[in-house]
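Student: no FASTA, just this:
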């Protein structure tokens, strides 16, 4: 817990004038659940949901559930923060700690409010990014502490269905699999319909290459069984039966909030290889780099831009000439590979990603429209889109020392950031 609030030893509790300071360390412990509540006074949906959360929180606390919530403010000023916080019965991160808020937004990919993240307060592991689901669907906390199932446990319960609609056991197919695609989709979703055709073509190509090593499972969000069956009939892969509990459990395990989504996972461990399968199928339809394992160093392109959008990224912009591209590879490859090795298994949001650019429209768009930095190459920058900030090196003489110095500043939290836009 202390790492989540690094640099802060206490949190607020209570109103101004009778405020208490509660140690961050008190949040930790076996059996405890922590909710991070991202909200704002100016947000009408937040003002509607907050009373629901207050009632739920107090019911669970009264019944002995060891849950705590911390308010993370999206308010524009401290006055609005205090007014909104006065409607809550839990702890609050002091408004002045904007850097902590920015780190949490980046770590949990918060794209809007209200948002409730549930965390195991003993291990700091994520329980769910959709805590609102539990507020609305487990009103008495009967499922507390909502420990997520593993992929293995989830898929092993009950049956799946093959493309003919016959029962299929996960146990019978899993041992030969090396790559599994989980396709979250629905018949009523027009983008899903469009992507399904692409995915069918891709699937058929990959099954020819890897007949027993690759499979896709359709996880439906359909509302009617008739439309589910109509949609599933078009698909050549396995499906989770209609309204089966595995659908919701898989959405929770992989924190699915949008469809269509294609998550590529290791079927033996359940670990995510990439949650960007939809984009990858589109830009790599022949699967030349399938299954798209993460790389220490990426070129800035359509495949990697989602990584930039979600993480702190070090980008070395070049003019695309062979000499500058080779310079970027020579300078960045050793440090990127070392970083990749050292951070293997860590939460992606706690690490920095490495990129180099060529002379592409996408690179120019990021540089000119988002970062608003000049067309001078080579150019080294830190890009933190989730926290809406950037740092641009003031020298074009990029070398090992320049990169090492920038990374040292990042690791010691001494980067002199400036705001995007």
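Tutor: Nice, thanks for sending it over. Quantities reported herein were computed from a predicted structural model and do not represent experimental measurements. Numbers count the residues shown, from 1 in each chain.
Student: C-alpha from now on. contacts and neighbour counts both.
Tutor: Will do.
Student: strands of the stretch 301-421 of the chain, start to end?
Tutor: 312-317, 352-356, 379-384, 389-392, 418-419 (DSSP state E, counting those that start in this stretch).
Student: nearest to residue 206, of those strands?
Tutor: Closest to residue 206 of the strands of the stretch 301-421 of the chain is strand 352-356 (Cα to Cα; 28.4 Å).
Student: tell me how far that closest one lies from the chain's centre.
Tutor: 17 Å (Cα atoms, centre = their mean, to the nearest Å).
Student: what angle separates it from strand 379-384?
Tutor: Angle, strand 352-356 to strand 379-384, by axes from the mean of the first three to the mean of the last three Cα atoms, to 10 degrees: 140 degrees.
Student: mind listing the helices in the stretch 1-150 of the chain by residue range?
Tutor: For the stretch 1-150 of the chain, applying DSSP state H, counting those that start in this stretch gives helices covering 44-62, 78-85, 98-107, 131-137.
Student: in a markdown table, list these along with distance to residue 260 and mean neighbour count.
Tutor: Formatted as a markdown table, these follow (distance: least, Cα to Cα, whole Å; neighbours: other Cα atoms under 10 Å):
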| stretch | distance to residue 260 | mean neighbour count |
| --- | --- | --- |
| helix 44-62 | 25 | 16 |
| helix 78-85 | 35 | 18 |
| helix 98-107 | 23 | 19 |
| helix 131-137 | 19 | 16 |
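Student: want to throw the ones you listed into JSON lines with distance to residue 285?
Tutor: Output for those, formatted as JSON lines (distance: least, Cα to Cα, whole Å):
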{"stretch": "helix 44-62", "distance to residue 285": "40"}
{"stretch": "helix 78-85", "distance to residue 285": "48"}
{"stretch": "helix 98-107", "distance to residue 285": "30"}
{"stretch": "helix 131-137", "distance to residue 285": "35"}
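Student: one more structure, for comparison:
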């Protein structure tokens, strides 16, 4: 996130512009599983989750260090209230597996294995989301989002619900039920 301070109206307009500018094809659940095998866990549960989150992040990133703990708090609260509604996967931009182990809270997030660099890169290319320093390495020419970014998907359809999950968590870290209510309402649209 930029260091600039925005008025509430400007921040909302920016969020709407970012979401409107972002478009990837909707993937069916089977298509998601075929393209990104590490995501199969959410579809193999007896009661599949309703919302799948992809948290693009890195431990070395100052914005991630500031905002990801707020995402953790919201996700942890959501899981405590209703485990079956949300599963968030950490998509690392860390420099090593050790760095990822330190920066990813595995008690809150699933993780795309660090060793599975091809799949992490494919997710980054598909969602046009990565750290600026890795754009060339992962092949993201027209990056839409940097780190941290939390993209939420409807598990049933693969439809992108929002690309603004981090900001939702930052704004409502003290009222995580508001965040989950908002995300559940997006399922109905």
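Tutor: Great, that's in hand. Note that this is a predicted model, so its numbers are computed, not measured.
Student: returning to what we had before: would CSV of the strands of the stretch 301-421 of structure 1 with distance to residue 101 of structure 1 and mean neighbour count be doable?
Tutor: What follows is those, written out as CSV (distance: least, Cα to Cα, whole Å; neighbours: other Cα under 10 Å):
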stretch, distance to residue 101 of structure 1, mean neighbour count
strand 312-317, 15, 25
strand 352-356, 18, 24
strand 379-384, 13, 23
strand 389-392, 13, 19
strand 418-419, 15, 12
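Student: which part of structure 2 matches stretch 188-203 of structure 1?
Tutor: The aligned range for stretch 188-203 of structure 1 in structure 2 is 60-75, by TM-score structural alignment.
Student: quick one: distance of the matching stretch to the chain centre.
Tutor: Centroid separation for stretch 60-75 of structure 2 versus its chain: 11 Å, with Cα atoms, centre = their mean.
Student: can you redo the strands of the stretch 301-421 of structure 1 as TSV with distance to residue 54 of structure 1?
Tutor: Shown next, in TSV, are those (distance: least, Cα to Cα, whole Å):
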stretch	distance to residue 54 of structure 1
strand 312-317	34
strand 352-356	36
strand 379-384	33
strand 389-392	33
strand 418-419	34
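Student: so stretch 165-172 of structure 2 corresponds to what in structure 1?
Tutor: The counterpart of stretch 165-172 of structure 2 in structure 1, using TM-score structural alignment, spans residues 277-284.
Student: hmm, who's touching that stretch?
Tutor: 195, 198-199, 202, 260-264, 287, 292, 302-303 (Cα atoms under 8 Å, 6 or more residues apart in numbering).
Student: coming back round to it: list the buried residues for the match of stretch 188-203 of structure 1?
Tutor: Across stretch 60-75 of structure 2, burial judged by 16 or more other Cα atoms under 10 Å covers 63, 64, 67, 68, 69, 70, 71, 72, 73, 74, 75.
Student: identify, from those, the entry nearest to residue 28 of structure 2.
Tutor: Closest approach between those and residue 28 of structure 2, by Cα to Cα: residue 75, at 24.2 Å.
Student: contacts for the match of stretch 188-203 of structure 1, please.
Tutor: By Cα under 8 Å, 6+ apart, stretch 60-75 of structure 2 touches 1, 57-59, 86, 88, 94, 105, 108, 147-148, 166, 169-170, 173, 176, 179.
Student: in the match of stretch 165-172 of structure 2, what's buried?
Tutor: 277, 278, 279, 280, 281, 282.
Student: stretch 170-183 of structure 2 now?
Tutor: 170, 172, 173, 176, 178, 179, 180, 183.
Student: correct me, but residue 156 of structure 2 touches residue 52?
Tutor: No. If you go by Cα atoms under 8 Å, residue 156 of structure 2 and residue 52 don't touch, sitting 9.6 Å apart.
Student: more neighbours: these two, which one.
Tutor: residue 52 (25 against 17; other Cα atoms under 10 Å).
Student: looking at the strands of the stretch 301-421 of structure 1, which is closest to residue 157 of structure 1?
Tutor: strand 352-356 (37.3 Å).
Student: what stretch of structure 2 does the closest one fall on?
Tutor: Taking TM-score structural alignment, strand 352-356 of structure 1 hits no residues over in structure 2.
Student: what does that strand contact?
Tutor: 296-300, 307-308, 311-318, 325, 328-329, 332, 336.
Student: mind running it again at 6 Å?
Tutor: By Cα atoms under 6 Å, 6 or more residues apart in numbering, the residues outside strand 352-356 of structure 1 that reach it are 297, 298, 299, 300, 312, 313, 314, 315, 316, 317.
Student: need those residues in TSV with distance to residue 158 of structure 1, can you?
Tutor: Formatted as TSV, the contacts of strand 352-356 of structure 1 follow (distance: Cα to Cα, whole Å):
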residue	distance to residue 158 of structure 1
297	41
298	41
299	43
300	43
312	41
313	42
314	46
315	47
316	50
317	51
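Student: which residue in structure 2 aligns with residue 329 of structure 1?
Tutor: That one, residue 329 of structure 1, aligns with nothing by TM-score structural alignment.
Student: if I look at the nearest residue to residue 329 of structure 1 once chain neighbours are set aside, how far off is residue 284 of structure 1?
Tutor: The shortest distance from residue 329 of structure 1 to any non-neighbouring residue, by Cα to Cα, 6 or more residues apart in numbering, is to residue 356 (7.7 Å). The gap separating residue 356 of structure 1 from residue 284 of structure 1 is 20 Å, by Cα to Cα, to the nearest Å.
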